[in-house]
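Participant: Pasted the sequence and its predicted model underneath.
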Amino acid sequence: MKLNTIQRKKFRVTGKLKKVASSDRLRLSISRSAKNISAQIIDDVKNITLVSCSSVEKDIRSMDKVNKTEISKIVAEKLAKKAQEKKISKIFFDRGIYKYHGRVKVFAETLRKNGMEF
């Protein structure tokens, strides 16, 4: 099966992170679409999702006239709060196929401000 460019990018970035993954750091995977953004913290050793957050959730979706960059800040703050409740502070940031630019960059910076280390 021949992979297209997007699939190769995703496998390359995620594969490198999985190689260096250890039990003390978890992987934060981010995905975005034209309107929404979502993220989840994954334990690759056990293959389970520990914490997840998305802009599709009711409390975030109900906000009026908020642009996409501000939504990514809100989702990052909420994810950081959920992670701190489960005592997660050290992660790998898996940007997937997305460039570290725009909403992805704002998301990462907001996580750092809220106590996540990567």
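Facilitator: Arrived safely.

Participant: okay, CA-based contacts and neighbour counts for the rest of this
Facilitator: Will do.

Participant: can you map out the helices along the protein?
Facilitator: According to DSSP state H, the chain carries its helices in the segments 5-20, 58-61, 68-85, 103-113.

Participant: Now those in TSV, please, with extra columns for mean neighbour count.
Facilitator: Listed next are these as TSV, based on neighbours: other C-alpha atoms under 10 Å:
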stretch	mean neighbour count
helix 5-20	13
helix 58-61	11
helix 68-85	19
helix 103-113	18
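
Participant: The structure to be compared is supplied as follows:
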Amino acid sequence: MASKESTQRRAQRIRRQIKAVANGRPRLSVHRTSKNIYVQVIDDTNGRTLAAASTLEKDFKAGKKTGADSAAAAAVGKLVAERATKAGIKDVVFDRGAYIYHGRVKALAEAAREGGLNF
């Protein structure tokens, strides 16, 4: 198991690479825990969150049994894509943090793409 310091170092390295190629596009940042998944669209130039979604929202929790599976991640991906599109955002840069592009992170990304976000 990776230590906390190495995980933070990996996340910072990925974030630095993303900011280098962003060209002013907002960042789609993913955070996952063992029970939930969270996603935000962040404008790094102004330091503001433009859209967000998670499995902890009341309307989401009513329909799903758990927030810890790929189906829940896909639903959150579609939800954040809908909210970002409503805010006028089409192009983003995907920030997977320290997580590998597999499982719930991949399901969220693919659902966000299907929802209309380009990355």
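Facilitator: Cool, got the structure. Bear in mind the structure is a predicted one, so any value in this text is a computation, not a measurement.

Participant: Need the TM-score between these chains.
Facilitator: Once superposed, chain against chain, the TM-score is 0.91 (TM-score structural alignment, normalised by the length of structure 1); 115 aligned residues with a C-alpha RMSD of 1.4 Å.

Participant: picking that back up, could you dump the helices of structure 1 into CSV with distance to Arg95 of structure 1 added?
Facilitator: Output for those, formatted as CSV (distance: least, C-alpha to C-alpha, whole Å):
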stretch, distance to Arg95 of structure 1
helix 5-20, 8
helix 58-61, 22
helix 68-85, 14
helix 103-113, 7
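
Participant: looking at the ones you listed, which is closest to Val45 of structure 1?
Facilitator: The closest of the helices of structure 1 to Val45 of structure 1 is helix 5-20. By C-alpha to C-alpha, the value is 9.3 Å.

Participant: Check whether Ala111 of structure 2 really touches Ala74, as I assumed.
Facilitator: Yes: with contact defined as C-alpha atoms under 8 Å, Ala111 of structure 2 reaches Ala74; the gap is 5.1 Å.

Participant: what does Asn36 of structure 2 align to in structure 1?
Facilitator: The equivalent of Asn36 of structure 2 in structure 1 is Asn36 (alignment by TM-score structural alignment).

Participant: wait, what's in contact with that match?
Facilitator: Contact analysis of Asn36 of structure 1 by C-alpha atoms under 8 Å, 6 or more residues apart in numbering lists Ser54, Ser55, Val56, Lys68.
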